[in-house]
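Trainee: Dropping a prediction and its sequence here:
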Amino acid sequence: MKKILTLALTAAVSAGAFAQGFPSKPITIVVPFAAGGPTDTVARQLAEALRAPLGDATIVVENAAGAGGTIGASKVARATPDGHTLLVWHIGMAATAGLYRKLPYKPLEDFEYVGMINDVPMTLLGSPKVPANTYRDFEAYIRANGGKVNLAHAGLGSASHLCGLMWQSAMKLDKSLTAIAYRGTAPAMNDLIGGQVDLMCDQTTNTTSQIEAGRVKGYAVTTAKRLDSHKLLKDYPTLQEMGLKDFNLTIWHGLYAPKGTPADVTKKINDALKVALKDPKFIKGQEMLGAVVVTDNRVNPEGHKAFVADQITKLKTVIDAAGQYAD
């Protein structure tokens, strides 16, 4: 009995000492997409905000793009579980569970959930060549032209892909739109601006500047309520207002560590995350992206994980209905 107690105390002391010594080297935040995209921007702003609460730690952002985000996620799942390798990923953490028949990791089992970062609204956009200036006219145009309309997205599992699927499902169109997959948001947006494709649904982090410059037409937002605090999008209707019952989609981002990361280390990172999310500079940077910093229970590991589990179920239903799967 004494031996068991001694071992338990030794383990507890070791774990505490490990946490006290963390970080002992540079921390790498892996982003499973190319540099310059919205998730990369969120990760770089977060890295800056995390440095001080983690004792002026050196934090670098590493881009590991490919396979809808699963390459970067796999890298973190296989990393040494000491808290020095972290993952920032969006709704893809939940979507890939339905999109991929064979994943190299289990979303709910192979990561320690640290906490949620933000919610990013989506905007439904049209090409300048689309002859509609309001959502009602846009919807009429879509229903009249059916399969002739092209819907751009940034690849399977991307925010724009998931939003497009959910919008089509809610619309109950007689004919599915022609989906055009791109290798990233930038080329998809470029073709939307140029009129090679007709519509796209994507994050405000990507769309706000394009709408403001008049390069694309904005029709509606995907949130449950209007974005009253957003200077450009505050007057845009929600899709719920336009008759799509219960339509509410945001592209959230979360922070993850490899499974087996010591609990004290995970707590230390979570504590630092909570400080970072209250950093005025970080909040301002997120507001400029059109993102809303998380303040509810999802900032805690248990709330974060419960939310993702619920999202996995909801998104799988939409993906199965569309029958669009990745290899």
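Mentor: Yep, that arrived.
Trainee: alpha carbons only for contacts and neighbour counts from here, please
Mentor: Noted.
Trainee: can you count the residues close to the nearest residue to residue 185 once chain neighbours are set aside?
Mentor: The shortest distance from residue 185 to any residue that is not its chain neighbour, by CA to CA, 6 or more residues apart in numbering, is 4.8 Å, and that residue is residue 154. When counting by other CA atoms under 10 Å, one arrives at 23 neighbours for residue 154.
Trainee: ok, now which ones touch residue 154?
Mentor: In this structure, residue 154 makes contact with 160-161, 181-185, 188, judged by CA atoms under 8 Å, 6 or more residues apart in numbering.
Trainee: next up, a second structure to put side by side with the first:
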Amino acid sequence: MARLSKWIAAGIAGLALSVGGAVAQSFPTRPITVIVPYSAGGPSDAIARLLGQNMSATLGQPIVIENVVGAGGTTGAGRLAKASPDGYTLLIHHVALAASAALYTNLTYDTNKAFETVGLVNYGPMILITKKDYAANNIAELIAKVKADGAKTTIAHAGVGSNSYLCAQLIQKALDVKMTDVGYRGTGPAMNDLMGGQVDMQCEQSTTAVPQIKGNTVKGFAVTSAKRLDVVKDLPTLQEAGLKGFDFVIWHGIYAPKGTPADVVAKLNAALQKALNDPAIQQKFTDVGTSVFPAADRTPGAHLKMFEKEIGIWKGVIDKPVN
């Protein structure tokens, strides 16, 4: 009887493995949803749509973009954490997902345990931009004006926890000045108000900022990386402007719910790798001042390593949670 029970158990285990393998082999058989935790028109949304077209062709199924906004991107992340771990619901997010572990105490998920890393996408700096008629002509004048005006200066961001929020806090800390933060439900609405002159400045991803600078709808002053950007080479770095050691670079990655089969994750990663190897897609990233991660850094394992490292970094940067 004991031996029969072992045979039955082994048979069930083998059946489970074969079914799991069959599911992974046939995946996908229906449309895949990619959650963007910010509003339509923002950088994360643009990247998701760019990759979605290419990955859809590779996977043979439509990829549907769903904008789930709120709480600095944590509402969308929470939606993914609760989704079925079958590969049909994904999330594209940036460094703010790692920072949220330190920024919030009331998350509905454990940032360290809720997600499977599918692969890294791109990385690049932020750019400090202002409304077109802001009374400064270079970064030195801007810094002097901000220090003189203090809280009279309004700085827009895409919501607490967003990249633009984190960048705004780092700049204020580096300048030892408290501005007035103005939060929005995404980059699109924030940028619209900046272009309309409703707020003074914004620290925004190059993906979104470069086209507006070149279109002369906003003024660009400095980049947040340690090196200048070729696409806006006239803009100095904040380090050059006197903010010693200032180096803030953001990056995007794709995530699946924890427990998604490894074979499914591998299939998704292969489609992502193929998309990011496309010269046309690489050029689109280059045109807006960002770079595609090298292929070796785009594996699920490399993504996990970087994600865990960033979680630790932001726990050391954020002084206190916002709630």
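Mentor: It's in. Everything numeric here is computed off the predicted structure, so don't read it as measured data.
Trainee: Are there helices or strands packed against the longest strand seen in the first structure, and which ones?
Mentor: For the first structure, the longest strand by residue count, based on DSSP state E, is strand 111-119. Contacting strand 111-119 of the first structure under the criterion 3 or more CA pairs under 8 Å, 6 or more residues apart in numbering; DSSP states H and E are the following elements: strand 253-258, helix 263-276, strand 292-293, helix 301-322.
Trainee: from the ones you listed, which stretch is densest packed?
Mentor: With neighbours defined by mean count of other CA atoms under 10 Å, none of these is more surrounded on average than strand 253-258, at a mean of 26.
Trainee: any idea of the angle that strand forms with strand 111-119?
Mentor: 160 degrees (axes from the mean of the first three to the mean of the last three CA atoms, to 10 degrees).
Trainee: For strand 253-258 of the first structure, what is the distance to the chain centroid?
Mentor: Counting by CA atoms, centre = their mean, to the nearest Å, strand 253-258 of the first structure is centred 11 Å from the centre of its parent chain.
Trainee: Let me see the contact set for the residue nearest to the spatial centre of the first structure.
Mentor: Centroid check for the first structure by CA atoms, centre = their mean gives residue 90 as the closest residue, at 2.1 Å. With contact taken as CA under 8 Å, 6+ apart, residue 90 of the first structure is in contact with 39, 251-254.
Trainee: 10 Å instead, please
Mentor: Applying CA atoms under 10 Å, 6 or more residues apart in numbering, one finds that residue 90 of the first structure lies in contact with 31-32, 38-39, 42, 69, 116-120, 158-159, 250-255.
Trainee: Looking at the second structure, name the residue matched to it.
Mentor: Residue mapping for residue 90 of the first structure onto the second structure gives residue 94, with TM-score structural alignment as the criterion.
Trainee: do the same with residue 135 of the first structure
Mentor: The alignment partner of residue 135 of the first structure in the second structure, by TM-score structural alignment, is residue 139.
Trainee: That match - nearest residue in space that isn't next to it in sequence?
Mentor: Closest residue to residue 139 of the second structure apart from its sequence neighbours, by CA to CA, 6+ apart: residue 221 at 5.3 Å.
Trainee: circling back: mind checking which of the contacts of residue 154 of the first structure land in strands?
Mentor: Filtering the contacts of residue 154 of the first structure for membership in strands, criterion DSSP E, returns residue 181.
Trainee: what about residue 156 of the second structure, helix or strand, and which?
Mentor: strand 154-157 (DSSP states H and E).
Trainee: gap between that strand and the chain center?
Mentor: 19 Å.
Trainee: how about it, which residues of the first structure does it hit?
Mentor: The counterpart of strand 154-157 of the second structure in the first structure, using TM-score structural alignment, spans residues 150-153.
Trainee: What angle do helix 263-276 and the longest strand of the first structure make with each other?
Mentor: Relative orientation of strand 111-119 of the first structure with respect to helix 263-276: 10 degrees, computed using the same axes, to 10 degrees.
Trainee: and the next helix or strand after strand 111-119 of the first structure, what other elements does it pack with?
Mentor: Using DSSP H and E, the helix or strand that follows strand 111-119 of the first structure towards the C-terminus is strand 122-126. Packing partners of strand 122-126 of the first structure (3 or more CA pairs under 10 Å, 6 or more residues apart in numbering; DSSP states H and E): helix 135-145, helix 159-171, helix 185-194, strand 199-203, helix 204-212, strand 217-221.
Trainee: Which elements pack onto the second one?
Mentor: Under the contact criterion of 3+ CA pairs under 10 Å, 6+ apart, helix 159-171 of the first structure touches helix 92-99, strand 122-126, helix 135-145, strand 150-153, strand 178-181, helix 185-194, strand 199-203, helix 301-322.
Trainee: any chance of the ones you listed in a markdown table, with distance to residue 15 of the first structure too?
Mentor: Converted to a markdown table, those look like this (distance: least, CA to CA, whole Å):
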| stretch | distance to residue 15 of the first structure |
| --- | --- |
| helix 92-99 | 28 |
| strand 122-126 | 42 |
| helix 135-145 | 56 |
| strand 150-153 | 45 |
| strand 178-181 | 47 |
| helix 185-194 | 42 |
| strand 199-203 | 40 |
| helix 301-322 | 19 |
